[in-house]
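Student: Here's my sequence, what's the structure:
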Amino acid sequence: MPVVELRQYTLHPNQRDVLVSLFEREFLETQEAAGIRVLGQFRDLDAPDRFVWLRGFPDMAQRRDALARFYEGPAWLAHRDAANATMVDSDDVLLLRPVAPASGFSLDLAAPFESRDDGRRDDGGLVVATLYAFDAPVDMDFLEFFAADLQPAVAAAGARVIASFSTEYARNTFPRLPVREGEHVFAWFARFPDMAAYARYREALIGAPGWRALAVSLARRLQGPPQVLRLAPCSRSRLR
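Tutor: Next up, the predicted model:
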């Protein structure tokens, strides 16, 4: 998908499973029918009241039309009050685009979602999103650094990098849903079989020859520390 939304919702205490159940029951097939590609939905392992999900669109114009169809359609109108009742904030949204033609998620979007269950199955592995913030748009120098130095280093330590994106600067074509503006972000996603594999990766990366120098070079380029999201796929998530 050339346009991807990374959406992080802050929820009221003890409401995440309520939203996950509602979302996976009422908002997957119905968004797809409106032209929205729901790529994945997750529980943030480091924030018990955060729900994270991704959706994609072919372009910004089709995003506008698909969102209008869904948010003016029967599924959202029937269940929006229940969904909104779980949320403190739903405006933490990044618009992203792949940094290269092949750097988006490779998913079979024609395949149906997993069958419904109670939303608690915990065998979907681990997806880790790493977000870098810059004081200017991501440039070719950083993209070359990531491709030639950083990605090989994390791959050698055990990370399976599955996608990389930077900020999409096009005007928000559906202003009814705010997005974060005026920011410059690079995001990459990796998949791990489980938390133990992720722990082994972290240990291997920190102990790898040359990692300290790479980490220093990375830090000099960034506006601040990376944001790392450890995400457990929900039971019907495509991305897992």
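
Student: CA only for contacts and neighbour counts going forward, please
Tutor: Will do.

Student: distance of A82 from D89?
Tutor: A82 sits 14 Å away from D89, going by CA to CA, to the nearest Å.

Student: sorry, that was for R191
Tutor: Relative to D89, and taking CA to CA, R191 is found at 27 Å.

Student: One more: Y201?
Tutor: In terms of CA to CA, Y201 sits 33 Å off from D89.

Student: quick one: which of these two has more around it?
Tutor: More crowded of Y201 and D89, by other CA atoms under 10 Å: Y201, with 19 against 13.

Student: Just to check, the more buried one is in contact with A157?
Tutor: Yes - the criterion here is CA atoms under 8 Å, and Y201 meets it with A157 at 5.2 Å.

Student: what helix or strand is F165 on?
Tutor: F165 is part of strand 160-167 when elements are defined by DSSP states H and E.

Student: try A213
Tutor: helix 211-221.

Student: cool, and F70?
Tutor: F70 belongs to helix 60-71, assigned by DSSP H and E.

Student: structure for this one too, so we can compare:
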Amino acid sequence: MNGTATFEDRLRAVARERYHDRHPFNVRMHQGELTPAELRRWISNRFHYQRHIPVKDALITAKLETPALRRMWLRRIHDHDGAAEGEGGIERWLRLGEAAGLDRARLMSGQDVLPGVALAVDGYVNFCRLRSPLEAVAASLTELSAPDIMRTRTAAFERHYRWIDGDGLAYFRTRVSQGRRDSQEALALVLQWARTEGDQDRAVAALAFKCDVLWSLLDAVDHAGSADTTDAEDTKETEDETEDGTQ
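Tutor: Model (predicted):
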């Protein structure tokens, strides 16, 4: 079996090299190149993922064997659902949507969720439902990279998307400290539980799977934007042909 330090290096390498901050859509977002429509599409579809975070965390909590571990993981549900109405990460994401001009009721309805996004999120929730505690916790280690992307995203929104009210960025700001805390707790568990080389391989594979989930989500959002562009171009060509009297 590889030593603990080597195993941790493998995990951190996956989180660093396969995280979705490298996805072309995120790169364009952080460079200020997204249109309002693209940004709203991302907010709507990412919300589908956000609202399922406490669901997958409830599934993980049910797998944990001690009260101390369950109390620790339950805090993640509180972070997203809040201790009362109007609190928590899901509420902050809804406020981001409102700041971007999206209707709260429409966001909650899920009517704009793309099939590819729904498939990716379902895959992640089912992974946490069916796999071992080690694998489910290891999949959460994308949070090792979360603080950096949240800082980058906050700066990008403040610089490039000033039409979004700054109060709507509270989710990003809050997740910097939460992500750092959560990732360190999860990492400690994974390093403790992965006692064999097979365990380590499964943990690394679980983290890679989660990176693929986040990447697939952005693939779906990005492709939808490309399809919209194609449809607009086709419509323009049809209009031009009609004006010329040709079909």
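
Student: Give me the TM-score for this pair.
Tutor: The TM-score (TM-score structural alignment, normalised by the length of the first structure) is 0.25; 103 aligned residues with a CA RMSD of 6.0 Å.

Student: what's the neighbour count on the nearest residue to F42 of the first structure once chain neighbours are set aside?
Tutor: Leaving aside its sequence neighbours, F42 of the first structure sits nearest to P233 (CA to CA, 6 or more residues apart in numbering; 4.4 Å). Neighbour count for P233 of the first structure, taken as other CA under 10 Å: 26.

Student: how much space is there between P233 of the first structure and L126 of the first structure?
Tutor: P233 of the first structure is 7 Å from L126 of the first structure, where distance means CA to CA.

Student: and what of R191 of the first structure?
Tutor: Taking CA to CA as the measure, R191 of the first structure falls 6 Å from L126 of the first structure.

Student: Which of those two has more residues huddled nearby?
Tutor: Remark: of R191 of the first structure and L126, L126 carries more neighbours, 24 against 21, as counted by other CA under 10 Å.

Student: Now do the buried residues in stretch 16-31 of the first structure.
Tutor: Buried residues in stretch 16-31 of the first structure, defined by neighbour count with 16 or more other CA atoms under 10 Å: 16-17, 19-25, 27-31.

Student: In helices only, show me these.
Tutor: Those of the buried residues of stretch 16-31 of the first structure mapping onto helices are R16, D17, L19, V20, S21, L22, F23, E24, R25, E29, T30, Q31, per DSSP state H.

Student: Counting by contacts, list what the one helix or strand R75 of the second structure maps to packs against.
Tutor: Element membership for R75 of the second structure (DSSP H and E) is helix 67-81. Here helix 67-81 of the second structure touches helix 36-63, helix 89-99, going by 3 or more CA pairs under 8 Å, 6 or more residues apart in numbering; DSSP states H and E.

Student: 6 Å - rerun?
Tutor: In terms of contacts (3 or more CA pairs under 6 Å, 6 or more residues apart in numbering; DSSP states H and E), helix 67-81 of the second structure is packed against helix 36-63.

Student: Next, the angle from the helix it packs on to helix 67-81.
Tutor: Angle, helix 36-63 of the second structure to helix 67-81, by axes from the mean of the first three to the mean of the last three CA atoms, to 10 degrees: 160 degrees.

Student: Which elements pack onto helix 36-63 of the second structure?
Tutor: Against helix 36-63 of the second structure (3+ CA pairs under 6 Å, 6+ apart) you get helix 67-81, helix 115-130.

Student: and the angle for the longest helix anywhere in the second structure with helix 115-130?
Tutor: Across the second structure, the longest stretch assigned as helix under DSSP H is helix 197-244. Calculated by the same axes, to 10 degrees, helix 197-244 of the second structure forms an angle of 160 degrees with helix 115-130.

Student: any idea where the helices of the first structure begin and end?
Tutor: 16-26, 29-33, 60-71, 74-85, 140-145, 151-157, 195-207, 211-221.

Student: so which of these comes closest to T130 of the first structure?
Tutor: Of all the helices of the first structure, helix 151-157 sits nearest to T130 of the first structure, with 11.8 Å by CA to CA.
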